[in-house]
Structure formats: structure tokens, C-alpha cells
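[1] need the 3D shape of this:
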Amino acid sequence: MAVDYDLVIIGSSWAGIYAAQIAVQLQARVALVTQGATNYLPNDTLVNQNLSEVGRLNYQLANNPFATASETQFPYVSLAEASNWAKGINQVQTSNSLSSLSALGVDVIQGKGEFCRLPNLAFNVGKRKLRSRNFLLATGSNFVPQSSEANIINDCLTLRDLGNQDLSELPDKIIIIGSDPTALELTQALARFKKQITLVVQQPRILPQEDLDIAILIQAQLEAEGVEIYTNSKISQIKVINGQKWIQAGDRALSANEIIMADYRQPNIAGLNLAGVNVKYDLQKVYVNQKLQTTNPHIYACGDLIGGYSLPNVAQYEVNLVLKNTLFFPWYKTNYNSVPWAVLTQPNLARVGLNESQAKQEYGEDIYVVREYFNNLTQAQILDKTTGLCKLLVRANGEILGCSLVGDRAAELIAIVALMIQNKIRLDCNPMRGLTSVSIPTIYPTMSEILHQASNNFYLQKLQRHPKLLNRLRTWFSIRKQ
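    Presented below is the predicted three-dimensional model:
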């Protein structure tokens, strides 16, 4: 059966726009259905990053290590000014996005549609029936608070709401519910705009998927900036009493002027008729296999639609894999080990590959856990940003299993380790040779020195575990004395 397109992309999310750009550059016939969206950028991510950067400036000014005793007043950027800046960037990006796709040759279709029932797979939009070899679901997710109370959505804000309102109207006392990276970034950003923030986490601790020593550093930083954190606190109800908002969090009753739900993402798939084309899904995600195919092999899905964190770089990796499978041959499977991700708090938390518990579960105790602290870096001391830790996990043969970084610019430094993992670049398995070479070239003084110090730490650990190598060195230098 003849088809009109090589790929039809459903949804103008960030991932959908990126998929269309790359597919048309590969000379594929591409259509993108907006599904009624008025913009393509993830507003929560955009707003968060702008607030985070401006909040970082305010924090640096307020904690200026070079200030004299007479300097009591510092310039301060208000939340209203930061919000206007964020919206300005959003307007520039949005106004150019869909029109740029059309100029590239993408058939951009404004409107909402649904899949035709089998056996003739197609996507109906208005009076058009789009036939394609494959389809990509890139509609993203919505914030839908999970509660039996019908008014819970009206009693709180979601991250998506923040992108559509004047942030200067936010009250001073706020409760944020959530534990994913976006929630932590927003928590710190608003605290740096002098808001009284309480963070409520349903899990036993923040960042439960990370090693404890890594998560503790981020939690300690938030608490040092005045954030109250309640963990292991399941939300059972939200009520408004005399204009004050109350939540029941575990066995505690907490009050605030506003509540922000930064959790409970659900796939944005309403009205797509996925059941009619045999696509399996539930309230949390659309199910996919390792090739990112849904239970209908001609329909793929990517991004936070399939669960996990809403991280643009992870969605980018998934889109690239989907394009290889849909436009060429469906041979490629996901492997997230070389895909870095980050929580863009200050300091950053970034990781690639396995964490310590995962590495020990897979390889046993026969691994090297290397810890290097940022307070040993010259550049960190110059910038007064000594809070940080690099945890590098290495096998005896020099294979890097993973790296967790907490520190200034960790989100940029992690790319070096990700590249090494992706290209199977190992540290030297011979510690004597490794100590006399530069395994990871860096510049002095920079934050990247942490990686060079970590590689040297690995070689020192390996020497200590192998007394025969130490004896050889001692014997060698004993001979040289003669």
C-alpha cells in the first residue's frame, strides 16, 4: 500500500520538533501534527532554568565572599524581572519553531487527530487521513495530581501553570510536592528569590535512585538555603481553610499560601484512540520495547511519555534511535549507559552510567570506587565553590562503569566521562604506566581537574591492592641507589 509519508510525528513537544528537524534533513517525507499545542518548548524546563540562573546570581551577590563590612546593599533581580525574561525567551523560540519547520519542508498540520482503527493504520486530522510507514508519539506529559478529591487541581498549581502566569504574584510561603529533578530545581530557585519553601517528598529521601552520599550533598545545600524538607510523607488530602492551604503529608499537617505540584506526570494521550490500534498504556506511561516500539510495531514513542524524568537530552537520544529504526532498519535498541543526565541545582548533580549500588549488583565487589572532593581543586577555592564530589566507578581492567558528579559545572564535566563510556575509552589497567601518563587531559586551574585527580586516585588504589606491584617499584628504586 502506498503511503504519503515516511514518518508522521504526533505532538509538537520539544522531542517532536527535534524529530521533525532531523528527519527532514535526512530527506525523509515528514508530517507533524501539533495536537492543538500552542507552543513546543517544555515551559516547566524553560522557566526553571531561567529562574535558576537568575537565582544563582542573587545568591552570589548576597553571599559575596569579597564584600567588605560596609557593603550591606547588593543589586537584586526580582522574581517579576526574571519571569519577564523567561517569557521573552519563550516567545522568541515559539514564534520561530513551527514556521521554521515548514521552511525546511515538514508538513506542519495544526489541529488534533486520532488513529484510525485497524486494519488500515492511519492518523485522521480534520478531513485528512495521514498514511505513513511509521508514527512517532511525542505528545509529552501533563501534570495531573493523583487524588480522590475532585477539587485538588483547583487547590494547587502545577509546573505547567507556572509557565503561563505572572510569577511575581506568587506568595511568600510555598509548599512544593515532588522529588524529580524539576521539583528540586524549582525549590532552590524560589528559595533564592526569598520565598519560604517547604519540600514534601513521598519517598524515604530525595533522589532515591542516587547513592546516599550524592543525595545528601544536594539535600544539605537546599537545607542550608532555608528549605524545609519532609521525606517519606505521602499526601492524603489538600484543603483550603480561611484562605490558607493545608496538606496532610504523612502524619503532619502543613500550611502555606500556595501549593505547587511538581510530581504526578501522566502521558498526554487523551483522544488518540490508542486502544483502537493496539497500543498498551496506563496512567503512568505508554509501554515500549527496547527499540522504543509500542505494542503496535509501526507506532513508536519517546520522551517523558514513556515514563522516567522529563529531560530533553534523554528525549533527544530516544528520538535519534527512533529515527534510525523508522527511517532505515529497526535493528537498534536503547542503551542508556552512555547518556548523561543532570539535576541543575547549584551545585549541579550529574551522572552517567551506573551508580555504586547498581555497579556492585552487576559486578560484585570487584570494582574500584574512587572519590575525589572539589575542595582539593585550586579553581574551586578561587571561586569559593568547594562543595562537591566526584565518584568514579571503574573495573580492574580500566573500564569506566559510571560517574556521579556533584559540584559547580558538573553538568558540563559529565560529558567528558559520557564520551569515554560511549567510545569504550578505558583508564590504563597498569597503574605504574597510568601514574606517569595523562589519562584525562585537563587545564590548570579548572574544575575539570577533578577528573584527572579521580583517574590518579584509581591508579593509587590499584597499587595498594597489588602488593607485588609495590614491591617491584621498591626493588627498582633500591637497585637505582646502588
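[2] alpha carbons only for contacts and neighbour counts from here, please
    Noted.
[3] what's the longest helix in the protein?
    The single longest helix within the chain, with elements called by DSSP state H, is helix 79-104.
[4] helices and strands around that one, which ones?
    If you count contacts as 3 or more C-alpha pairs under 8 Å, 6 or more residues apart in numbering; DSSP states H and E, helix 79-104 packs onto helix 14-25, helix 43-62, strand 107-109.
[5] between these, which one is nearest to Ser236?
    Smallest distance to Ser236 across those (C-alpha to C-alpha): 25.0 Å, for helix 43-62.
[6] number of nearby residues for the closest residue in space to Thr378 that isn't next to it in sequence?
    Closest residue to Thr378 apart from its sequence neighbours, by C-alpha to C-alpha, 6 or more residues apart in numbering: Pro445 at 6.0 Å. Applying other C-alpha atoms under 10 Å, we find 12 residues neighbouring Pro445.
[7] distance of Pro445 from Ile416?
    Applying C-alpha to C-alpha, to the nearest Å, the value for Pro445 to Ile416 is 17 Å.
[8] how about Leu51?
    From Leu51 over to Ile416 (counting by C-alpha to C-alpha), the distance is 27 Å.
[9] who has more neighbours out of the two?
    Leu51 (25 against 14).
[10] just give the nearest non-adjacent residue to that one, would you?
    Nearest to Leu51 is Ala189, by C-alpha to C-alpha, 6+ apart, at 5.7 Å.
[11] for the one you found, helix, strand, or coil?
    What DSSP: H, G, I helix; E, B strand; the rest coil gives for Ala189 is helix.
[12] contacts only, for it.
    Listed by C-alpha atoms under 8 Å, 6 or more residues apart in numbering, the contact set of Ala189 reads 48, 51-52, 55-56.
[13] again, 10 Å this time
    48-56, 58-59, 79, 183, 195, 345-346 (C-alpha atoms under 10 Å, 6 or more residues apart in numbering).
[14] so which bits of the longest helix of the chain are buried?
    Neighbour counts over helix 79-104 (16 or more other C-alpha atoms under 10 Å) mark 79, 82-83, 86-87, 90, 97-98, 101 as buried.
[15] about what we covered before: most neighbours of all the contacts of Ala189, which one?
    Most surrounded of the contacts of Ala189: other C-alpha under 10 Å gives Thr345, at 28 neighbours.
[16] that one: what's its closest spatial neighbour, skipping adjacent residues?
    Leaving aside its sequence neighbours, Thr345 sits nearest to Glu185 (C-alpha to C-alpha, 6+ apart; 5.1 Å).
[17] another one to check against the first:
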Amino acid sequence: MALEYDLVIIGATAAARVAAIEAVNLQARVALILPHPANGQVHPQSDFYPYALAQIAKTIQTNRGQIQSPSSYPWKYAYTAIDRLEQESSPALLAAMGVDTIFGTGEFCRRPHLAFNINQRYLRARAYLIATGSVSDYPIIPGIQSAGYLTLDRLPSLVEREIPLRWAIIGAESIGVELAQTLAKLGCQVKLIVETEQILPYEDLDFANLIQAQLEADGVRVYLATIVTKVSQENRSKLVVMGDESIDVDEIFIALPDRPFIEPFNLAGVGIDHTDKGISIDNKLRTSHPQIYACGNVCGNVLGGYHSQSLTQYEAKIVVHNALNWRKIKVDYSSYDRLPWAVYTDPPLARVGMTIGAATNSPRRDLIILQKYLKTCPQAILNNITSGFCQIVVTRTGQILGAEIVGQNAPELIQILALAIQQKLKITDLTTFPCLSPSYTEFIYQAAQEWHTYNRNQKQQRQNGWLNCLCWWK
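    Predicted coordinates for the structure are as follows:
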């Protein structure tokens, strides 16, 4: 049986659902295929599970001097929270909007016509969109498959069993850093093992060191530049070997880069070029087949080293327009610098645009780095917040190129600076920004005021230079 659509979307990701809603709003006939990967379900809200777990962990006090199993309540709370998020874009809700949702894993076929074959049905369409995202890859560590491990997709399964007490988190992905701190706050014994010279290798060293210091203060033991050589099962525990050292743990969490979910869809059969890094696309998000598009993590696109939901949603809206209209829009990847990113530790870290490290190493001579410490903000003083700071990269003309913030409410504050970059505002425009006091937004105003302090200092230095010259001539 053949069914006709304007757009067939394959994927259970947030990007796929954004695309489906966008297409329905354009009065298109849409089918959404929700596949089930063999090694773990792609849940569109799974990325939020550790965040929800961290929020409830802040309210729970643990006795670090006493070994005890962490309560299962936080895990149930987080599971319920992401279930509520799921309802906001559930298949039932999409079906009520007019999206034909189909569960199962199918494949492309090109005879007698290009179609997507699923559940003995042939779905034909003007265009197809692959937005299947990525799944956790199998780590290449001897013995880890037989010993067993957890990934982000499998983390909610702990709701149904006893929460492990001793953890080893392997990998430098930001999710591992976030989870390590949360588990420590819940009373677990946590070892964070990374191969890089610093945690969060895509962040500037000063910011990464501040986050690491906070993790260690919370009880996380951090192993830098360390490679896990072997894992084995020892009775009811797991032995993690790192060179000459080994540790006993109850559970292992893998925080390594994901791989694109492309295997079961017969991409080669319809001539779609792809590698193990993802599907190849052009600047209109079209694959090597003119009717098939792709967006999101399945293309391997990353922002600043991390997968970005804001990036995939940006692509999803453009790809729907291109799939349904003859006039195509090019994706402007130079807009990467307008997309903010955050690591949800405590305190959180957020950035947008040019990093401080890039500015420091840049050959440009017109770059200025403004810095302000959070402890000077009235709201931080009232809340007894003593750590955190903001750094803003600007040109000598006041153009904002980037910013990094670590401290309370950093993800919310960075969006003000992201909007300023997008609207091409100058740093002086932020000094006229009306803000409540006390509030954390006042911190952005204070940071922008550093521009005037810098100009005064430069003016004073020039004046002193002229005075020195006059004195020398006399």
C-alpha cells in the first residue's frame, strides 16, 4: 500500500519534531517515522535527564562521612520531569495537529519509485528528511562489554533498580562532568576519568579549572590525562584499570562522543553519501540524493565541540522550507557565533561567540578582554555568592565578539550577550540597559561598564606618555 505525503520525516529527535510542526504550520501533509535503535532508544528529551537530576540534588543534604546508598527519589523525580517534557511534543499531540506518526524502523527503496518502506507500507513524498540524531557508541575498552556500562539513553533505567553507590565516569563530554557533580551531591563516590589534560577540553583553561575545583570540593576525584586500559567484573563490583592503578566501582557511565544513527535505513541503496562521522549535506541541507535532506546530529554537526539543540532546531526550520519550496535557503554556519552554549554544572558555565583563548591567540591587535567578578554584583552579595566571573571580547570600536560566564544564572545571562551579538549592538549599548536591582542581570551591566574603565585607563596612559615625552624634551 502506497501513501502520498509532502514530507516524510525520519527520526525521534527534537529536531524531527520541530520540523514536523513547522511543516504542518505550512499546511503540508507530513508523516513522522519514529524508529527504535537497537542499542538504545533515542528520546527527544533524554538530554534533560541529568539536568533535572541536578536540580533536585541541590535540595538534598547528604552525610559524606557515612557510606549509604543514595535515595531513589531524585531519579524518580527526574524521570517524571522528562516525561512531562515529552508530553509537550508527544506523538499523540503531533497526531492531533495532523502529523501522521508511525512507529518502527524502515528503509529507503528506489524501485519502482523512491519511497520509504515501513510496516509493509510505502511512503512516497515530494521530499524526505533524515533527522535520526545520534546514539551512544560502543567504547573500545577491553572487557567493558561483558562488565556492562551505562550511557545517557540507559540512565533512566536506574529508576527501576537500586542506585549504585560507587561510580566511574569515563570521558570528557560535558554530560559526564555534570553527572559526576550531581552523583557526588547525592552521596555517591565518583571518579571522573578523562584522557585530556583538562576537563571540558573545549573550554578555556581558567574556566575548566574553576569547574574542576568545584567538582573536587563536592567530592569528585578527577583523573586527568588518564586512559582506561581494561575493565573486568569482580564478583558484584567492576574493576577499572588505568595503567598501574585500578579502582573498584559499582557502575560505569560512558561520556564519550555519540555516533550518527544511520545503520538501518539503506542509505547506500538510494545513493546517499555518508561516513562514520555522519551524512554528507550541501549548504541547503540536501544529501547527494536531490529529494532527501538531513539535519542535526546525524550529519555530525557540532558547535564548539558539543552537539547543540539550538543548532539542530535552526537547521530543522530551514530544511522544511527547502524541502517544500522551489526557492532554497542556504544555511549560514557563520551564525554559529550567535548560538549560546552552556555546561550545567554548579556553578554553570556558558559562552557565546569568540572564546577568550581564541582572542588571546588571535593575531588581531584590536581585541580587548573585559573582565568582571560576580562577587561585586549586589544580588550575589545578598545571596553570599563569592565565585564566578564574566569575560567579554570586544574590539576597540566596542563591537562584541564573544563572552564567557561562569557563575550563578550564567545560561540566562549569556543569552543577553548572544542577543547583543546577533543584533550587532556595541558594548556601550549595554551600559544603557535598564535592569532591576538587585538582580543577576545587573551583572551584565556592570561588566559592560568595564568598557568605560578601560577607556579611562587608556586615556590616562596616553596622557602620561605625552607628559613623559614633554619632560624628556625639557
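[18] can you pull the TM-score for these?
    Remark: TM-score between the superposed chains equals 0.86 [TM-score structural alignment, normalised by the length of structure 2]; 451 aligned residues with a C-alpha RMSD of 3.0 Å.
[19] now render the helices and strands packed on helix 79-104 of structure 1 as a markdown table, adding distance to Asn154 of structure 1.
    Below are those laid out as a markdown table (distance: least, C-alpha to C-alpha, whole Å):
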| stretch | distance to Asn154 of structure 1 |
| --- | --- |
| helix 14-25 | 27 |
| helix 43-62 | 19 |
| strand 107-109 | 32 |
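[20] who wins for proximity to Ile174 of structure 1 among those?
    The nearest among those, by C-alpha to C-alpha, is helix 43-62 at 15.7 Å.
[21] quick one, that closest one and helix 79-104 angle?
    Per axes from the mean of the first three to the mean of the last three C-alpha atoms, to 10 degrees, the angle that helix 43-62 of structure 1 makes with helix 79-104 is 140 degrees.
[22] element containing the counterpart of Ile281 of structure 2 in structure 1?
    Using TM-score structural alignment, the partner of Ile281 of structure 2 in structure 1 is Val288. Using DSSP states H and E, Val288 of structure 1 maps to neither a helix nor a strand.
[23] any idea which residue sits dead centre in structure 1?
    Against the mean C-alpha coordinate of structure 1, by C-alpha atoms, centre = their mean, the closest residue is Leu311 at 3.8 Å.
[24] from Leu46 of structure 1, how far out is it?
    Counting by C-alpha to C-alpha - Leu311 of structure 1 and Leu46 of structure 1 are separated by 12 Å.
[25] circling back: how about the contacts of Ala189 of structure 1, which pair is most distant?
    Largest separation among those by C-alpha to C-alpha: Asn58 and Ala183, giving 19.7 Å.
[26] so which residues of the stretch 201-350 of structure 1 form helices?
    Using DSSP state H, counting those that start in this stretch, the helices found in the stretch 201-350 of structure 1 span residues 212-224, 312-327.
[27] now these in TSV, with mean neighbour count?
    TSV is the format used below for the helices of the stretch 201-350 of structure 1 (neighbours: other C-alpha atoms under 10 Å):
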stretch	mean neighbour count
helix 212-224	16
helix 312-327	20
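[28] endpoints of stretch 198-213 of structure 1, how far apart?
    The straight-line separation of the ends of stretch 198-213 of structure 1 (C-alpha to C-alpha) is 22 Å.
[29] what does it correspond to over in structure 2?
    On structure 2, the counterpart of stretch 198-213 of structure 1 by TM-score structural alignment is residues 191-206.
[30] list the buried residues of the matching stretch.
    191-195, 198-201, 203, 205.
[31] which residues are in contact with Trp331 of structure 1?
    Applying C-alpha under 10 Å, 6+ apart, the residues near Trp331 of structure 1 are 291, 321, 324-325.
[32] nearest to Gly11 of structure 1 among those?
    Proximity of the contacts of Trp331 of structure 1 to Gly11 of structure 1 was ranked by C-alpha to C-alpha; the top entry is Leu321 with 17.8 Å.
[33] excluding chain neighbours, what is closest to that closest one?
    That would be Tyr332: by C-alpha to C-alpha, 6+ apart, it lies 6.7 Å from Leu321 of structure 1.
[34] counterpart of the one you found over in structure 2?
    Tyr332 of structure 1 maps onto Lys330 in structure 2, by TM-score structural alignment.
[35] wait, that match sits on Ile281?
    No - Lys330 of structure 2 is beyond contact range of Ile281, at 11.5 Å (criterion: C-alpha atoms under 10 Å).
[36] looking at those two, which is more packed in?
    Set side by side, Lys330 of structure 2 and Ile281 show more neighbours around Ile281, with 19 against 12, by other C-alpha under 10 Å.
[37] ok, for the more buried one, nearest residue in space, not its chain neighbours?
    Nearest residue to Ile281 of structure 2, sequence neighbours excluded (C-alpha to C-alpha, 6+ apart): Thr287, at 4.6 Å.
[38] for the one you found, what are its contacts?
    129-130, 271-274, 279-281, 293-295, 299.
[39] let's see it at 7 Å
    Remark: with contacts taken as C-alpha atoms under 7 Å, 6 or more residues apart in numbering, Thr287 of structure 2 is in contact with 272, 280-281, 293-294.
[40] ok, those in structure 1: which stay?
    With both residues aligned by TM-score structural alignment, their matches' C-alpha atoms under 7 Å, the contacts of those that structure 1 also has are 272, 280-281, 293-294.
[41] who wins for most neighbours among these?
    When neighbours are counted by other C-alpha under 10 Å, Ala294 leads these with 28 neighbours.
[42] excluding sequence neighbours, find me the nearest residue to the counterpart of it in structure 1.
    Residue pairing (TM-score structural alignment): Ala294 of structure 2 is matched to Ala301 of structure 1. Nearest non-adjacent residue to Ala301 of structure 1, counting by C-alpha to C-alpha, 6+ apart: Leu137, 4.5 Å away.
[43] how far away is the corresponding residue of structure 2 for that neighbour from Gly243 of structure 2?
    Matched by TM-score structural alignment, Leu137 of structure 1 corresponds to Ile130 in structure 2. As defined by C-alpha to C-alpha, Ile130 of structure 2 lies at a distance of 42 Å from Gly243 of structure 2.
[44] okay, those two: which has more neighbours?
    Ile130 (24 against 11).
[45] you'd agree that one is up against Gly296?
    No - if you go by C-alpha atoms under 7 Å, Ile130 of structure 2 and Gly296 don't touch, sitting 8.7 Å apart.
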